[in-house]
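Q: The sequence isn't on hand, but the structure is:
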């Protein structure tokens, strides 16, 4: 049965179905979440862990991803101040990933990755894509910190892009993991990236966190290849995590992950989001 983890605050008005992705605004305590109930929601998180609904809008189908602009509180594009939402991208199949990829003082450029095997770049001021990259397989994961962008595909390839030349992969690598790529995350120093898979392990390669269907979250020091802190029994599979821009709040979504199909979804695993206050000693690399 579902039980709330101790000391972690549950988000107000959580999604009514499985959460696909959550993301903190890089400049504020605004938290966005996309869900299989077709909704994208935005919450305003307070320092004491309370939260209030800020904005929401509906898609015509499940929303599988969300992202924030660096200098605008918008997502796909939802203007949080006005509540207006407009379509900014179009693919021939499901859009699985979306990231803002602009550099400092640059135009608002969005990259989308789709199961139609393409990555498209969009200037929010224009209706047609700026560029299209066709890959060999469906896009399953993507992350970017300008000028680095990495894209994971269904054939266990990881395509590395230099966004100064965005329509041609800089290099293509085989995933170091044996199974399907589920997540990618660029290092803050932009000198590498982490890969997550369905097999339940990860590359321990800075500090970052991993989470999984075993209902646990682990903080790691990639340089020392050392586990820093573990949290277990979090009420169900952990579906997505995000850390606030100042590094003080960890948000994590729990719910049924559909790994065993519809017939095993008995409704006892609640779809929700929790907020965890990060203690410095839990994530600070330890002195050798």
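A: Ah, there it is. Predicted model, so just to flag it, every value in this text is computed and none were measured.
Q: When you work out contacts or count neighbours from here on, use the C-alpha atoms and nothing else.
A: Will do.
Q: What ranges does this structure have for its helices?
A: 280-283 (DSSP state H).
Q: spatially speaking, which residue is in the middle of it?
A: The centre of the chain sits closest to residue 21, judged by CA atoms, centre = their mean, with a distance of 5.1 Å.
Q: so what's that one up against?
A: Residues in contact with residue 21, defined by CA atoms under 8 Å, 6 or more residues apart in numbering, are 33-35, 64-66, 239-241, 253.
Q: Can you get me a residue count around residue 253?
A: Burial of residue 253 is recorded as 28 neighbouring residues (other CA atoms under 10 Å).
Q: gap between the closest residue to it other than its chain neighbours and residue 111?
A: Leaving aside its sequence neighbours, residue 253 sits nearest to residue 273 (CA to CA, 6 or more residues apart in numbering; 4.2 Å). Residue 273 is 26 Å from residue 111, where distance means CA to CA, to the nearest Å.
Q: which one of the contacts of residue 21 is nearest residue 207?
A: Set against residue 207, the nearest of those by CA to CA is residue 241 (14.3 Å).
Q: Touching, that closest one and residue 273? I think so.
A: No: using CA atoms under 8 Å, residue 241 is not in contact with residue 273; the gap is 9.3 Å.
Q: so what's in contact with the two at the same time?
A: Residues touching both residue 241 and residue 273 (CA under 8 Å, 6+ apart) are 251-253.
Q: Just the ones of the residues you listed in strands?
A: Counting by DSSP state E, the shared contacts of residue 241 and residue 273 place 251-253 in strands.
Q: Just the buried positions in stretch 251-264, please.
A: 251-257 (16 or more other CA atoms under 10 Å).
Q: again with stretch 182-196
A: Within stretch 182-196, the residues that count as buried by 16+ other CA under 10 Å are 182-187, 193-196.
Q: Which pair of the residues you listed spans the longest distance?
A: Pairwise distances across these peak at 16.8 Å for 182 and 187 (criterion: CA to CA).
Q: Can you show me the strands along the stretch 101-250 of the chain?
A: Along the stretch 101-250 of the chain, counting by DSSP state E, counting those that start in this stretch, strands occupy 109-114, 118-123, 131-134, 139-145, 148-153, 157-162, 171-174, 181-186, 193-197, 207-211, 217-221, 226-231, 238-243, 249-254.
Q: so how far is the third one from its chain's centroid?
A: Same thing as strand 131-134. Distance of strand 131-134 from its chain centroid, counting by CA atoms, centre = their mean, to the nearest Å, is 22 Å.
Q: Same question for the first one.
A: Here the centre of mass of C-alpha atoms in strand 109-114, compared against the chain's by CA atoms, centre = their mean, lies 14 Å away.
Q: Below is an additional structure, to be compared with the one above:
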């Protein structure tokens, strides 16, 4: 029986921290989830069931994605990249980094998988043949990436933002320092490719633009968020996740404070805030049509003392409305 409520929790969640939630392309009912329990799970969110899962050789999985060809890719702490054909449940080792694979991105336009690693490299792979295409140094550890068509953006451990054009990887298209003073946590490209949204561990989000024209650069800004006043003190939380609504170009942020906010970045407005979730938000994903938001909740060690009893790792599916996500 399918779920019809505005929000519900998925059954059979991962047994350890959730590292990534992503919808399969062009669906709002197939969700791919990676976890530190070494598994990748594929959920049918309408039926609230686990359709299939596979293990990543007992290594924590830090990111996953799915292409239109029913092929799932995942990257793990041990540096391996695995591809699984979910129709035949066949696994292949695509390649290896010398350190953890922190993030994976797929360019449907170029049919390329990009893997970013703590070994300071981005590697490119052919999504069909699974063969290697190129290896590109990023100067520092790769913490986050985003792809839109031919555009690849990389956020590194030293707060560098490196922009690449997948059509010509001989040198970066742009390099700049983050507008934010503290460690980069997540970056996502605008749906129209004019700029990107960036978050940090210090409760801030920046909106920046690629065009170097001074008039365009005047539009960039940063703002505070995911901060809570408790007992007369302001507690500042990392902003772990960003996800764009592809139709409205608004975006959601998820923080270690357990809140999800939806923002109109162009008009500098917060559109709404959902209720507080049981623990921090580790990952967010709008479905392609924008009607569903997947919310991964996990404690990621951001507090001085580990909560006791241990906080539950869980995934919420929220059916969102235009009132919550459309610019006003």
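A: Received, thanks. As the structure is a prediction and not an experimental result, all values here were calculated from the model.
Q: Reformat the shared contacts of residue 241 and residue 273 of the first structure as CSV; add distance to residue 204 of the first structure.
A: Shown next, in CSV, are those (distance: CA to CA, whole Å):
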residue, distance to residue 204 of the first structure
251, 21
252, 20
253, 22
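Q: which among those gets closest to residue 268 of the first structure?
A: Nearest to residue 268 of the first structure, judged by CA to CA, of these is residue 253 at 15.2 Å.
Q: How about the contacts made by the aligned partner of residue 197 of the first structure in the second structure?
A: Under the alignment (TM-score structural alignment), residue 197 of the first structure pairs with residue 200 of the second structure. Residue 200 of the second structure makes contacts with 180, 182-186, 238-240, as judged by CA under 8 Å, 6+ apart.
Q: Residue 200 of the second structure and residue 87 of the second structure, how far apart?
A: Counting by CA to CA, the gap from residue 200 of the second structure to residue 87 of the second structure is 38 Å.
Q: Count the neighbours of residue 61 of the first structure for me.
A: So residue 61 of the first structure, with other CA under 10 Å, has 12 neighbours.
Q: My read is that it contacts residue 38, right?
A: Yes: counting by CA under 8 Å, residue 38 is a contact partner of residue 61 of the first structure at 5.1 Å.
Q: ok, now how distant is the corresponding residue of the first structure for residue 148 of the second structure from residue 51 of the first structure?
A: Following TM-score structural alignment, the counterpart assigned to residue 148 of the second structure within the first structure is residue 145. Applying CA to CA, the value for residue 145 of the first structure to residue 51 of the first structure is 28 Å.
Q: Could you do residue 264 of the first structure as well?
A: Residue 264 of the first structure is 31 Å from residue 51 of the first structure, by CA to CA.
Q: For residue 282 of the first structure, which of the strands of the stretch 101-250 of the first structure is the nearest?
A: Among the strands of the stretch 101-250 of the first structure, the nearest to residue 282 of the first structure by CA to CA is strand 226-231 (5.6 Å).
Q: equivalent range in the second structure for the closest one?
A: The alignment of strand 226-231 of the first structure onto the second structure (TM-score structural alignment) spans residues 269-274.
Q: Touching that stretch from outside, list them.
A: In contact with stretch 269-274 of the second structure (CA under 8 Å, 6+ apart) are residues 259-264, 324-328.
Q: can you put the residues you listed in TSV and add neighbour count and distance to residue 8 of the second structure?
A: Shown next, in TSV, are these (neighbours: other CA atoms under 10 Å; distance: CA to CA, whole Å):
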residue	neighbour count	distance to residue 8 of the second structure
259	21	16
260	25	15
261	20	18
262	23	19
263	23	22
264	19	25
324	17	17
325	25	19
326	17	22
327	17	25
328	10	27
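Q: tell me which of these is nearest to residue 278 of the second structure?
A: Of all these, residue 259 has the smallest distance to residue 278 of the second structure: 9.4 Å, by CA to CA.
Q: hang on, that closest one packs against residue 278?
A: No: using CA under 8 Å, residue 259 of the second structure makes no contact with residue 278, being 9.4 Å away.
Q: ok, the counterpart of residue 155 of the first structure in the second structure - how many residues close by?
A: If you follow residue 155 of the first structure across to the second structure using TM-score structural alignment, you land on residue 158. By other CA under 10 Å, 16 other residues sit near residue 158 of the second structure.
Q: cool, residue 131 of the second structure as well?
A: Residues contacting residue 131 of the second structure under the criterion other CA under 10 Å number 12.
Q: which residue packs closest to it, ignoring adjacent ones?
A: Nearest non-adjacent residue to residue 131 of the second structure, counting by CA to CA, 6+ apart: residue 125, 5.6 Å away.
Q: Return the residue of the first structure aligned against the one you found.
A: If you follow residue 125 of the second structure across to the first structure using TM-score structural alignment, you land on residue 122.
Q: more crowded one of residue 241 and residue 273 of the first structure?
A: residue 273 (25 against 22).
Q: Residue in the second structure paired with that one?
A: That one, residue 273 of the first structure, aligns with residue 315 by TM-score structural alignment.
Q: Does its match touch residue 7 like I think?
A: No: checked against CA under 8 Å, the pair residue 315 of the second structure and residue 7 is beyond contact range at 10.5 Å.
Q: could you list every residue that touches the closest residue to residue 109 of the first structure other than its chain neighbours?
A: In this structure, residue 109 of the first structure finds its nearest non-sequential neighbour in residue 123, 4.8 Å apart by CA to CA, 6+ apart. By CA under 8 Å, 6+ apart, the contact list for residue 123 of the first structure reads 107-110, 129-130.
Q: Relative to residue 284 of the first structure, how far out is residue 123 of the first structure?
A: Following CA to CA, the distance that separates residue 123 of the first structure from residue 284 of the first structure is 38 Å.
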